[in-house]
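only geometry, no sequence info:
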């Protein structure tokens, strides 16, 4: 059983786990590898985590929680809606680019179907979806699908599919809801994740997309 008093060295365990995953991948990493990376015995590592699976899950949660903190900070920033939306999407893209840029193995921590961390990935995306939907609702985009802003648009309640934004975009304002607009934005950032120079492209791509998604200000009436 993990000792609560030993939690002060947990960050070191997770750092060592990350280093090992970068070299060997999730499947090939062992507790011996993590212990060797830390310079301690394997039994010492068990004071902080229950095993390799626990270490991987804790690492995945730490990475996603940090990205979510950035997204939530962007969502409440004193800035125009477009800037807040960009900040939320940037938090997701930065997480992906950071992991994929370090090692091909760390991409496993982003796989929504991964045995150890898939639920963490899906919960992260679902929370981003809610944050985005809230931005569009607050900007005045009416939620005409009968559900509250951020409610799942898919029956399974999971994250939106990795679709082309052009295929997801609504052509009728009656179906352009905050949740659908959020799905379109997520589809955009997912599409950028594998694009060259993705970080530079995010800003212009988001600005162009939001031109069609955010409600236009109503001009003052002339009486």
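Perfect, I can see it now. Here the structure is a predicted model, which is why all the values come from computation and not from measurement.

CA atoms for contacts and neighbours, from now on please.
OK.

got the contact list for residue 82?
By C-alpha atoms under 8 Å, 6 or more residues apart in numbering, the contact list for residue 82 reads 207, 210, 214.

Included below, for side-by-side comparison, is a second structure:
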């Protein structure tokens, strides 16, 4: 198969992610992806054998982008709890509805785990490493609790502002402890 240029791959991946988020894995076809990418179906097949290949590449492309964003946030200066919240806001953004109403919902999470679990595992590990960068010491359990806590907040809420507020509270509790408890 011919090699995709970065620009063309980005174009295909944006179209594919939009389709998978909007219609789900099962209802997305190569025709739908090709239409969204404004190419013919045969043109898409030049680069991908089937829908699962497109899906796996889209998952990797999207999660790699989010992981890069998290790593950038981890490297910025600031208070620990605010930096943790900034890293974890990436998880919130992954799960919240997009402007077009599409979202990374339970069906896509299940499909990602079954069809591209290796990419999801690598993403989770990168997120934990970004959190450990902020924490500055080996607190793997705390980093994992924060990651999964952010994921839980994101999955339960459709309001980004409220999700970020709760995320701020979670990271503050993790760093400073809950007020009144001791």
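Received the coordinates, thanks. All values derive from a computational prediction rather than experimental measurement.

The contacts of residue 82 of structure 1, buried ones only, as a PyMOL selection?
Applying 16 or more other C-alpha atoms under 10 Å to the contacts of residue 82 of structure 1 leaves a buried subset, and the PyMOL line that selects it is:
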select buried, resi 210+214
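
Narrow the contacts of residue 82 of structure 1 to those in helices?
Applying DSSP state H to those, the entries found in helices are 207, 210.

export the contacts of residue 82 of structure 1 to CSV and tack on distance to residue 62 of structure 1?
Shown next, in CSV, are those (distance: C-alpha to C-alpha, whole Å):
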residue, distance to residue 62 of structure 1
207, 30
210, 30
214, 33
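
Just the closest of the contacts of residue 82 of structure 1 to residue 94 of structure 1, please.
residue 207 (17.6 Å; C-alpha to C-alpha).

list the contacts for that closest one?
Contacts of residue 207 of structure 1 (C-alpha under 8 Å, 6+ apart): residue 82.

Hmm, residue 25 of structure 2 is touching residue 109, no?
No: counting by C-alpha atoms under 8 Å, no contact exists between residue 25 of structure 2 and residue 109, whose distance comes to 10.2 Å.

Which one of the two is surrounded by more residues?
Neighbour totals were compared for residue 25 of structure 2 and residue 109, and residue 25 leads with 19 against 15 (other C-alpha atoms under 10 Å).

Can you tell me the SS state at that one?
helix (DSSP: H, G, I helix; E, B strand; the rest coil).

and the longest helix along structure 1, which residues are buried?
Taking DSSP H as the criterion, structure 1 has its longest helix at helix 52-75. For helix 52-75 of structure 1, a neighbour-count test (16+ other C-alpha under 10 Å) marks 52-53, 55-61, 64, 67-68, 70-72, 74-75 as buried.

Report the distance from that helix to the chain centre.
9 Å (C-alpha atoms, centre = their mean, to the nearest Å).

and if you look at stretch 92-112 of structure 1?
Worked out by C-alpha atoms, centre = their mean, stretch 92-112 of structure 1 lies 11 Å from the chain centre.

Would you mark the buried spots in that stretch?
Across stretch 92-112 of structure 1, burial judged by 16+ other C-alpha under 10 Å covers 92-93, 95-96, 99-100, 103, 105-112.

Looking at the residues you listed, which is nearest residue 1 of structure 1?
Among the buried residues of stretch 92-112 of structure 1, residue 109 lies closest to residue 1 of structure 1 (C-alpha to C-alpha), at 24.8 Å.

Could you measure from that closest one over to residue 68 of structure 1?
As for residue 109 of structure 1, its distance to residue 68 of structure 1 is 15 Å (criterion: C-alpha to C-alpha, to the nearest Å).
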